[in-house]
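>>> Here you go, sequence then predicted model.
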Amino acid sequence: MKLSSRIGLGALLAAVGISTVYAQAVTQPADPSAPKTRAQVRADLAEWLAAGYDPFDWIDYPENAQRASRIVAQHREQQQGNARTAVQ
């Protein structure tokens, strides 16, 4: 087998392998019980802060967190709804 055909075959196998892994990652929903990465935790915190949550506001703590939680949940529902309509 020539070197160029081996390189071509290797590139083809790598492309098929990468596309298979990507397809599985896209089609399988994320496991909510899996531990989050540091980037995911930071993104969640940024989303909560944008929703008005102040971790240093101990006086209004429960209400502040509950309000931000509702806002974040609504925002995520809207994003999922937009993603569903884009796929269809």
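Received it, and whenever you're ready, just let me know what you need.

>>> hey, let's count contacts and neighbours off CA atoms from now on
Fine.

>>> distance between the ends of stretch 18-36?
One end of stretch 18-36 to the other measures 23 Å (CA to CA, to the nearest Å).

>>> Now do Leu3: how many residues are near it, please.
8 (other CA atoms under 10 Å).

>>> Just say helix, strand or coil for Lys36.
Using DSSP: H, G, I helix; E, B strand; the rest coil, the structure places Lys36 in coil.

>>> What is the longest helix that the chain contains packed up against?
Longest helix in the chain by number of residues (criterion: DSSP state H): helix 61-87. Applying 3 or more CA pairs under 8 Å, 6 or more residues apart in numbering; DSSP states H and E, one finds that helix 61-87 makes contact with helix 38-50.

>>> So for the helix it packs on, what gets flagged as buried?
47-48 (16 or more other CA atoms under 10 Å).

>>> picking up where we left off before, between helix 38-50 and the longest helix of the chain, find me the angle.
110 degrees (axes from the mean of the first three to the mean of the last three CA atoms, to 10 degrees).

>>> Structure two is appended below for comparative analysis:
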Amino acid sequence: MNILSRIAAGALLGTLLVPAVFAQTAAQTYDPSAPKTRAEVKADLAAWRAAGYDPLDWINYPANAQQASKIVAARRAQSAASVQ
């Protein structure tokens, strides 16, 4: 096999696999009651902190956690809508 036929075969294989990968990730939905891995918990904390939540701000605790929760939920809904 020469180099061009290998590239063509790789491109064909890639175009066949990409929709399967996207379909698999789109089928996964966010379930807050499901057990989480350590990496998922760290990613959730990073998302909350990016939304403005400060775990050390105990004075404004309920308000800042609720606001960050709304922002994270909106971002997840927006990213789920853009995947479809």
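Perfect, I can see it now. Please read all numbers here as calculations on a predicted model, not as lab measurements.

>>> Overlay the chains and give the TM-score.
In this superposition the chains share a TM-score of 0.64, using TM-score structural alignment, normalised by the length of the second structure; 63 aligned residues with a CA RMSD of 2.3 Å.

>>> if we can go back for a sec, what are the buried residues along the longest helix of the first structure?
So helix 61-87 of the first structure, judged by 16+ other CA under 10 Å, has buried residues 64-65, 68-69, 71-72.

>>> Any chance of a markdown table for the residues you listed, columns distance to Ala23 of the first structure?
Shown next, in a markdown table, are those (distance: CA to CA, whole Å):
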| residue | distance to Ala23 of the first structure |
| --- | --- |
| Asn64 | 40 |
| Ala65 | 37 |
| Ala68 | 34 |
| Ser69 | 32 |
| Ile71 | 31 |
| Val72 | 28 |
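
>>> tell me which of the residues you listed is nearest to Gly52 of the first structure?
Using CA to CA, Ala68 comes nearest to Gly52 of the first structure of the buried residues of helix 61-87 of the first structure, at 5.9 Å.

>>> and that closest one, how far is that from Pro32 of the first structure?
Applying CA to CA to Ala68 of the first structure and Pro32 of the first structure gives a distance of 20 Å.

>>> repeat for Val21 of the first structure
Counting by CA to CA, the gap from Val21 of the first structure to Pro32 of the first structure is 20 Å.

>>> of the two, who's got more company?
The residue with more neighbours, out of Val21 of the first structure and Pro32, is Val21; 10 against 7, by other CA under 10 Å.

>>> Let me know the helix or strand that that one is in.
Here Val21 of the first structure, judged by DSSP states H and E, is contained in helix 3-27.

>>> Give me the distance from that helix to the chain's centre.
24 Å (CA atoms, centre = their mean, to the nearest Å).

>>> got it, and stretch 63-83 of the first structure?
Offset of stretch 63-83 of the first structure from its chain centre (CA atoms, centre = their mean): 15 Å.
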